[in-house]
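J.: Using only what follows, build the 3D model:
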Amino acid sequence: MMLKDVNGYFEMVIAGAVVLAFLLGGLFSWVLVVRTIYFKITKQFSKTRSCDTCGKRISSSALICPSCGQHYPEGATSPSALIVGGVFGGVMFSYAGLKGIEIFIEEFLNK
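T.: From the prediction side, this is the model:
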């Protein structure tokens, strides 16, 4: 009987940790969306940036600096892509977390 109680508590702790992880993932995604929208509104996303090597202004999506030839492996991520990804992640993680709470309540608290 004692071992069954320990297993039940262990399952409850693991399930609670998983639900908490999904809720935190959703919160992080929504914070990313709000932060990106704020930066977009305040014009902190620039279409140009300084080259790390020579300091000249180059396009934020440039793969190579035209002045010095410095290579950039990827262009900058657009704010729109961050917003879409954040909303998608926020919806998915929030739904999973809230559904997890519902299952958690049904499974462990209504016994």
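J.: CA only for contacts and neighbour counts going forward, please
T.: Will do.
J.: R49 in helix, strand or coil?
T.: Assigned with DSSP: H, G, I helix; E, B strand; the rest coil, R49 falls in the strand class.
J.: Surely it touches S61?
T.: No - using C-alpha atoms under 8 Å, R49 is not in contact with S61, being 9.1 Å away.
J.: Show me where the protein has its helices.
T.: 2-41, 79-104 (DSSP state H).
J.: to compare against the first, here's another:
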Amino acid sequence: MSKKINEISDYVGVFCLGALTLSLFVLSIMFIIKSFINIYRRLKGVKIDRMTPCTTCRRSISNTAIICPYCGEHYGKMNGLGDSIIICFLFGVGLFVVGIASLTESVEWFEQTYMN
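T.: As a prediction, the model looks like this:
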């Protein structure tokens, strides 16, 4: 019974590492694509709208506002980082490097577990 449980936990571990590695690569590709979209917008001269309507009172507020100054609606996060070329590119490259490290570790673990 113990051997069967160990086999199942090994299969679950391999699946989890694979899913983690795949998600890291997908996120890195998404951030790199977002950085190229931002570069394209800057080259074409597309202005990123700095003002947006509040979802509650519909007054014009800043894109990076955490709380609406008119009605107090809480947004909870800043939206400006997604429009930065450097931040998106650094996140993309960083996640790609972490994905490569995760892939090499999972391959080594897989070889030690199943090849011996």
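J.: what TM-score do we get after superposing?
T.: TM-score of the superposed chains, computed with TM-score structural alignment, normalised by the length of the first structure, equals 0.68; 92 aligned residues with a C-alpha RMSD of 2.7 Å.
J.: Nearest the geometric middle of the second structure, what residue?
T.: Residue closest to the average C-alpha location in the second structure (C-alpha atoms, centre = their mean): L27, at 4.6 Å.
J.: Identify the residue of the first structure aligned to it.
T.: Matched to the first structure by TM-score structural alignment, L27 of the second structure sits across from G25.
J.: okay, the helices of the first structure, which one's buried deepest?
T.: helix 79-104 (a mean of 17; mean count of other C-alpha atoms under 10 Å).
J.: Show me what that one is packed up against.
T.: For helix 79-104 of the first structure, the elements it packs on are helix 2-41, judged by 3 or more C-alpha pairs under 8 Å, 6 or more residues apart in numbering; DSSP states H and E.
J.: Counting by contacts, list what the helix it packs on packs against.
T.: Going by 3+ C-alpha pairs under 8 Å, 6+ apart, helix 2-41 of the first structure lies up against helix 79-104.
J.: thinking again about what came up before, ok, the match of L27 of the second structure touching Y95?
T.: No - using C-alpha under 8 Å, G25 of the first structure is not in contact with Y95; the gap is 10.7 Å.
J.: Thanks a lot, catch you later.
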